[in-house]
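Asker: Generate coordinates for the sequence data below:
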Amino acid sequence: MEIAKLSAKDIHRWMENMKIEEAGKFIPYLLKDARNSVNKIGKDLEKKLDRHLKEKERIKKLWHYENELIRSGVRQIAGIDEAGRGPLAGPVVAAAVILPQDLFIEGIDDSKKISEPKREALFDIIQEKAIAVGIGIVENEVIDQINILNATKLAMKKAVADLKVQPEYLLIDAVKLADIHIKQYALVKGESKSISIAAASIIAKVTRDRIIRKYDEMYPQYGFAKHKGYGTKEHYESIEKYGLTGIHRKSFLKKIVGEGQNAHGLSE
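Answerer: Here you go, the predicted model:
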């Protein structure tokens, strides 16, 4: 197709329907075109291609640990991460994700570095593309009984058990799991170093946020949809005004519990 015979509008529409690397082959012709409007399309496309190639290189680095294991003969590698260790209320949620080799998911990263709308979009992509996804949830009552670290490990074990495909190796964000007969490696800040752990961090975060939004409907005066159960000034003020709910972690709020409020905020 001859670019010189197309209008800038038609060229723009044509390029939008092409994959970025395929469209990139036409950049030299767009930049040489006599029309400024077509030159601009070429320059914009050049910037877009540069961003895309840099993103591909970033994702390639995220495959480092998985590829090392694949080269050693391991195939089914599950990345594991959790969401909700720090909040004053709600469950801790863990996810385990097995991805197909060399999968490219643009924008995937540590869930804390991604906006909520982007996390939701990536959640759907991961669910669609992953070989298997497992979820583990441990509620606040159990957290109070066994402490948050043990509850986190329990949630991770549940996530592994929930996988439809048996993993051969576990890459876990900073935690080692006992009593589980699968080889594993605890990777500090793993959600920024491993694509499988990054995927798990997104699945866990979005799953927990959706649970918390349901709690927000049950307890609208606490603002759970906004702070997700974390210890914000607004949250503490709501607890002081309304007391504790059935989803609050009493072990995280010992001082308030000690002052004689029951789970519904009524003085005993």
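
Asker: Please make it C-alpha for all contacts and neighbour counts, starting now.
Answerer: Will do.

Asker: Ile126: neighbouring residues, count only.
Answerer: 21 (other Cα atoms under 10 Å).

Asker: for the one 4 residues further on, same thing?
Answerer: The tally of other residues near Ala130 (other Cα under 10 Å) stands at 16.

Asker: Tell me who's in contact with the closest residue to it other than its chain neighbours.
Answerer: Once flanking residues are discounted, Ala130 sits nearest to Leu99: 4.7 Å by Cα to Cα, 6 or more residues apart in numbering. By Cα atoms under 8 Å, 6 or more residues apart in numbering, the contact set of Leu99 is Ile77, Ala78, Lys129, Ala130, Ile131, Ala132, Ser196.

Asker: before we go on, could you also do this sequence so I can check it against the first one:
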Amino acid sequence: MKTLPDFREEKSLWRRGYQIVIGVDEVGRGAFAGPVVAAAVAFGAEVGQRFFVSCNCGRGKCRAQNHLASPRLVKINDSKVLKANQRRMAAKWIKKNCLAYGVGEVGVRTINKVGIGKATEMAMRKAIASIMYKVSSIKYKKHNTYYKIHNTKSFVLIDAFYIPYIKGIQKAQQKPIKKGDQKSISIAAASIIAKVYRDSLMQKLTERYRLYQWGVNKGYGTKLHQQAIIEYGMTSLHRQQFVQTFLTKTL
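Answerer: Predicted coordinates for the structure are as follows:
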């Protein structure tokens, strides 16, 4: 039986004195078209405590790792296993209840120039920079005294499927977790924010490029998308080298 992501990693770091624990994930790495997007999400310790309360899922005293006591059941999980409406509902809850979140986007021109690996890392750094800027003005309360959060008290949890470490962040302050979006709620939340953001963007772009059906395939290389490229060619939003290499190998 698969378990849902939980706050185990985050709680361990909160106990060690890290004020900000950031989960980072990306979406769009393997797409034929459109940007790669990363998101970073940080929850406060008080949210971690509230997450383990009974919910109204019909199982009595539910202790599922991320069932929320709310009028509508919200699941935080790897974005790939959630339906679109579940992701949108979860994204709203995350934005309302997290300490801060940030999004980093790197476009096709940069992807074509530096490659998807470096572009993905750039998107992650942008997302982290965004969140650190936001939390720099946040104060936390301890023993009835308010203290300002310092960047040195932050830690980054990374979904390590493609990116083992993020350059520019001390290795002692980051941890790569394989299948992290299935283990850490912060990483899973980041995957949801990134997915909802990018899907919305691709939906808007399909109005300009109807032939490629990006509203349906989100820029990924489905059979219909491949056929459209063969018939009509590539747009400026296609990842030229990646698509050419893929089609050469498969056709």
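
Asker: TM-score for these two?
Answerer: The TM-score (TM-score structural alignment, normalised by the length of structure 2) is 0.76; 200 aligned residues with a Cα RMSD of 1.8 Å.

Asker: related to what we said a few turns ago, please flag which of the contacts of Leu99 of structure 1 sit within helices.
Answerer: Residues of the contacts of Leu99 of structure 1 located in helices (DSSP state H): Lys129, Ser196.

Asker: Derive a ChimeraX selection command for the buried subset of the contacts of Leu99 of structure 1.
Answerer: Of those, the buried ones go into a single ChimeraX selection, burial set by 16 or more other Cα atoms under 10 Å:
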select :77,78,130,131,132,196
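
Asker: Tell me the secondary structure of Tyr220 of structure 2, please.
Answerer: When classified by DSSP: H, G, I helix; E, B strand; the rest coil, Tyr220 of structure 2 comes out as coil.

Asker: Could you report the neighbour count for Lys142 of structure 2?
Answerer: Summarising burial for Lys142 of structure 2: neighbours were counted as other Cα under 10 Å, giving 8.

Asker: ok, now how distant is it from Lys148 of structure 2?
Answerer: When distance is defined by Cα to Cα, to the nearest Å, Lys142 of structure 2 is 11 Å away from Lys148 of structure 2.

Asker: got a list of contacts for the host helix or strand of Ile11 of structure 1?
Answerer: Here Ile11 of structure 1, judged by DSSP states H and E, is contained in helix 8-16. Contact with helix 8-16 of structure 1 is made by Ile3, Ala23, Ser37, Val38, Ile41, as judged by Cα under 8 Å, 6+ apart.

Asker: for it, which positions count as buried?
Answerer: Of all the residues in helix 8-16 of structure 1, those buried under the rule 16+ other Cα under 10 Å are Ala8, Ile11, His12, Met15.

Asker: for those, which one is nearest Leu187 of structure 1?
Answerer: Checking the buried residues of helix 8-16 of structure 1 against Leu187 of structure 1 with Cα to Cα, the nearest one is Met15 at 41.1 Å.

Asker: aligned partner of Ala186 of structure 1 in structure 2?
Answerer: Mapped onto structure 2 by TM-score structural alignment, Ala186 of structure 1 lines up with Pro176.

Asker: Now the helix or strand harbouring its match on structure 1. Mean distance?
Answerer: Here Pro176 of structure 2 is covered by strand 174-177, with elements defined by DSSP H and E. On superposition with structure 1, the mean distance recorded for strand 174-177 of structure 2 (mean Cα distance after the TM-score superposition for structure 1) is 0.5 Å.

Asker: now swap in stretch 86-95 of structure 2 and tell me
Answerer: Compared with structure 1 after the fit, stretch 86-95 of structure 2 shows a mean deviation of 0.8 Å (mean Cα distance after the TM-score superposition for structure 1).

Asker: what range in structure 2 does whatever helix or strand comes next after the helix holding Ile11 of structure 1 sit on?
Answerer: Next helix or strand after helix 8-16 of structure 1 toward the C-terminus (DSSP H and E): helix 20-23. Using TM-score structural alignment, helix 20-23 of structure 1 lines up with nothing in structure 2.

Asker: Show me what the following helix or strand past helix 20-23 of structure 1 is packed against.
Answerer: Per DSSP H and E, the first helix or strand lying C-terminal to helix 20-23 of structure 1 is helix 27-32. Of the remaining helices and strands, those touching helix 27-32 of structure 1 by 3 or more Cα pairs under 8 Å, 6 or more residues apart in numbering; DSSP states H and E are helix 36-62.

Asker: Now do the helix it packs on: distance to the chain's middle.
Answerer: From the chain centre to the centre of helix 36-62 of structure 1 is a distance of 25 Å (Cα atoms, centre = their mean, to the nearest Å).

Asker: got a list of what Lys226 of structure 1 touches?
Answerer: Lys226 of structure 1 makes no contacts at all, as judged by Cα under 8 Å, 6+ apart.

Asker: Structure 2: which residue goes with that one?
Answerer: Checking TM-score structural alignment: Lys226 of structure 1 goes with Val216.

Asker: Then Lys157 of structure 1?
Answerer: Superposed on structure 2 with TM-score structural alignment, Lys157 of structure 1 falls opposite Arg125.

Asker: again with Val133 of structure 1
Answerer: Counting by TM-score structural alignment, Val133 of structure 1 corresponds to Tyr101 in structure 2.

Asker: measure that match to Lys139 of structure 2 for me?
Answerer: As for Tyr101 of structure 2, its distance to Lys139 of structure 2 is 16 Å (criterion: Cα to Cα).

Asker: How are the helices of the stretch 51-200 of structure 1 distributed by residue range?
Answerer: Using DSSP state H, counting those that start in this stretch, the helices assigned to the stretch 51-200 of structure 1 run over residues 64-71, 116-129, 140-146, 148-162, 195-218.

Asker: Of these, flag the one that's most buried.
Answerer: By mean neighbour count, with neighbours taken as mean count of other Cα atoms under 10 Å, helix 195-218 ranks first of these at a mean of 23.

Asker: which strands and helices sit next to that one?
Answerer: Secondary-structure packing of helix 195-218 of structure 1 (3+ Cα pairs under 8 Å, 6+ apart): strand 77-83, strand 92-98, helix 116-129, strand 169-173, helix 224-227.

Asker: Pull the number of nearby residues for the match of Ala186 of structure 1.
Answerer: 19.
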